[in-house]
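Q: The following comprises the amino acid sequence and a computationally predicted model.
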Amino acid sequence: MKLNKIFLFLPVLLISIFTLVSCEDDSVDKASTPNDLVSFGDYPQVVGINSGETIQIEGKVYATTTTSSDRVINLQVISQSLYNDANPADQAVAITTANPDYFSVPATVTIPAGSREGVFQVSVTGLDLYDENGVNGKRIVIGIVPSTDYASNATYIGTHAVLPTDVEDFEVISDRMVLKIRENFLCSENHITVQIFTDGYGEETSWELYDADLVLIASGGPYATATPGGGETRDLCLADGHYVFVAYDAFGDGMNDGTNAGYYKLSKYDAEGTETVIAQNGTFATDETVEFDLP
């Protein structure tokens, strides 16, 4: 009788011991296996800054698991792209355009033990934020440096080799944080913005703005090829009066290529920054004209 009880008890004991050992092994693996996914938060982010002002912008990285020790994630500023260099007409990869003299990014960010979140600060000074065409706004693009200690989101752009003998013409784009830094626009008259959001054929899109005497006062485009969501936002300070805006599409199919819906948008902002949309559309043929009056 006692012998039977012992035989019945042994399998239960062995299962319990095996379970305890397995749980301990799992916890060790989770703490040491480089399968943790690390990524940035929701970007791009548009940040306004006064001319000459220095501000701190908070950035965050997130991990899928917690660990028992601090994790140090290496950061880098993305200032060039092999894909863009090989395809100058198709600037599909967002890179940093801001002057490095006026911003700084830490080399690392730490995710504390027991946490899934790490916080870092990007310092930016509001200088040299207009490009050669007078467009307000430049980018700071930050990437996570690849490591065997963690994984990061990645996609390929270009032609990925299928066989070892194929020519590899592609670029790996890891998870990136994109900051769009714009100088706050000061206007004592009518603050107007012209926003262009391109479809996949930005090179077909351009626009012009005329005053009441049909004198050209502003224009933009063509834009980058095959870059959906490209374009610009132009700030204008206009006196009271009558204006004529014309959007053009060189191919004659408007700003919707059938897959990507682009558009133009004219807006007016009051002193409190409240937006009033004057006109917005992307569905037209060769051109579309909008006439409006200020105030």
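A: Sure, I can see it. Numbering: from 1, shown residues only.

Q: Please make it C-alpha for all contacts and neighbour counts, starting now.
A: Will do.

Q: At which residues are the helices of the stretch 51-200 of the chain located?
A: Assigned by DSSP state H, counting those that start in this stretch, the helices in the stretch 51-200 of the chain fall at 82-86.

Q: What residues of stretch 121-134 count as buried?
A: Neighbour counts over stretch 121-134 (16 or more other CA atoms under 10 Å) mark 122, 124-129 as buried.

Q: From the chain's centroid, how far away is it?
A: Mean-position distance between stretch 121-134 and its chain equals 17 Å (CA atoms, centre = their mean, to the nearest Å).

Q: Likewise for stretch 68-81?
A: Relative to its chain's centre, stretch 68-81 lies at 17 Å (CA atoms, centre = their mean).

Q: List the buried residues in it.
A: For stretch 68-81, burial by neighbour count (16+ other CA under 10 Å) applies to 71, 73, 75, 77-78, 81.

Q: just those residues now: which is nearest Val290?
A: Nearest to Val290 among the buried residues of stretch 68-81: Ser81, at 38.2 Å, using CA to CA.

Q: A further structure is provided below for comparison with the first:
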Amino acid sequence: MKTKNYLIPFSTFLLLAFSLLFVGCEDEVNDNNYLSSSFVSFSYDQTVAMPEGETEVVDVPVFASTPSSVDRTMDVYIDASSTLDPANYSAPSTVTIPAGSTQGNMQVVVTNSPNIGFGGATIVLGMTAQAGVDQPTTFSGSAEAGTLSVTTNLMTITAKTLCEDNQVVMEFTLDPWPEELYWWLLDETGTVVASIGTYALYANPYAGLASGTVVVEEICIPSGTYTLEIYDDYGDGGGPITVTSGGVTLFSTDGAFGSFTSVTFTL
């Protein structure tokens, strides 16, 4: 068997060695630069529940991955995915992490007036970076291990009305003639405690809503016995209706109730 000996000139070996060293050092510098970047992130989503008319101040902490010798101020914006009416809250336009610290704080003021509702609505906050200093992101893993993951960071505050009694949820699926539907809820004395609004023959408050729309009505009432009365002006019924409280179905109909149906329940 013949063998061949491959001889590499010493100068070529040195060139190859220095090339490998240069590439290795360049990769290491890039990793270190990436790892030393200062990331800024919100901490966690929050939920605030309050009675109608009350106001809550929500403390929102902001964290940085590394301290800095100077104050760092990030612009704060309201993301387009927010669903809460701007009339219900106020939020600062900036948040500052003081020099030498890795934590800053901002406050969002939420007011339950007009009534937010039991289902709740959201304020979604985002940050934009201070140029050349911080990246408003969440991150995990490391560049050295090849597992660094960086994503845009948003923070959600869910605000809703607090029901301290019994929450009753009524769902009305509208038929093509929603203006014919009317309902009210009576207590044991016959007093109206909730209703669709002002009655008007063939012009009731759901008028103008599209067929198939699901209207969700939420009320908060003390324990007791109640009667829900549902009317249809034309007398041909309407769409499906369900009434629940605490996950228990109190009433359900497919809508074939003619001109009138009712249910009495105790909470």
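A: Happy to help now that I have it. If you're wondering where the values come from, they're calculated on a predicted model, not measured in any experiment.

Q: Can you give me the TM-score here?
A: Comparison of the two superposed chains (TM-score structural alignment, normalised by the length of structure 2) gives a TM-score of 0.51, and 222 aligned residues with a CA RMSD of 5.7 Å.

Q: hmm, back to that, just the buried residues of stretch 121-134 of structure 1: which are in strands?
A: Among the buried residues of stretch 121-134 of structure 1, the ones falling in strands (DSSP state E) are 122, 124-125.

Q: would a markdown table of the residues you listed with distance to His242 of structure 1 be doable?
A: Formatted as a markdown table, those follow (distance: CA to CA, whole Å):
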| residue | distance to His242 of structure 1 |
| --- | --- |
| Val122 | 43 |
| Val124 | 38 |
| Thr125 | 37 |
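
Q: ok now do the closest residue to Tyr89 of structure 2 other than its chain neighbours, which residues does it touch?
A: Distance criterion CA to CA, 6 or more residues apart in numbering; nearest residue to Tyr89 of structure 2, sequence neighbours excluded, is Val110 at 4.4 Å. By CA atoms under 8 Å, 6 or more residues apart in numbering, the contact list for Val110 of structure 2 reads 55-58, 88-90, 159.

Q: among the residues you listed, who's most crowded?
A: Using other CA atoms under 10 Å as the neighbour criterion, Ala159 leads the contacts of Val110 of structure 2 with 27 neighbours.

Q: contacting residues around the counterpart of that residue in structure 1?
A: Under the alignment by TM-score structural alignment, Ala159 of structure 2 pairs with Lys180 in structure 1. Shown in contact with Lys180 of structure 1 (CA under 8 Å, 6+ apart): 44-47, 137-140.

Q: Turn those residues into a markdown table, columns for neighbour count and distance to Asp253 of structure 1.
A: Output for those, formatted as a markdown table (neighbours: other CA atoms under 10 Å; distance: CA to CA, whole Å):
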| residue | neighbour count | distance to Asp253 of structure 1 |
| --- | --- | --- |
| Pro44 | 14 | 29 |
| Gln45 | 11 | 31 |
| Val46 | 13 | 30 |
| Val47 | 14 | 34 |
| Gly137 | 23 | 29 |
| Lys138 | 21 | 30 |
| Arg139 | 21 | 30 |
| Ile140 | 25 | 33 |
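
Q: Would you report which members of those are assigned to strands?
A: Those of these lying in strands (DSSP E): 45-47, 138-140.

Q: Just give me the closest of the residues you listed to Glu208 of structure 1.
A: Lys138 (22.4 Å).

Q: how close does the closest one get to Gly59 of structure 1?
A: 17 Å (CA to CA, to the nearest Å).

Q: try Thr198 of structure 1
A: 28 Å.

Q: still contacting in structure 2, which of the contacts of Lys180 of structure 1?
A: Retained contacts for these in structure 2, judged by both residues aligned by TM-score structural alignment, their matches' CA atoms under 8 Å, are 45-47, 138-140.

Q: Export those residues as a markdown table, with columns for distance to Ile217 of structure 1.
A: Formatted as a markdown table, the kept ones among the contacts of Lys180 of structure 1 follow (distance: CA to CA, whole Å):
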| residue | distance to Ile217 of structure 1 |
| --- | --- |
| Gln45 | 30 |
| Val46 | 26 |
| Val47 | 27 |
| Lys138 | 23 |
| Arg139 | 26 |
| Ile140 | 30 |
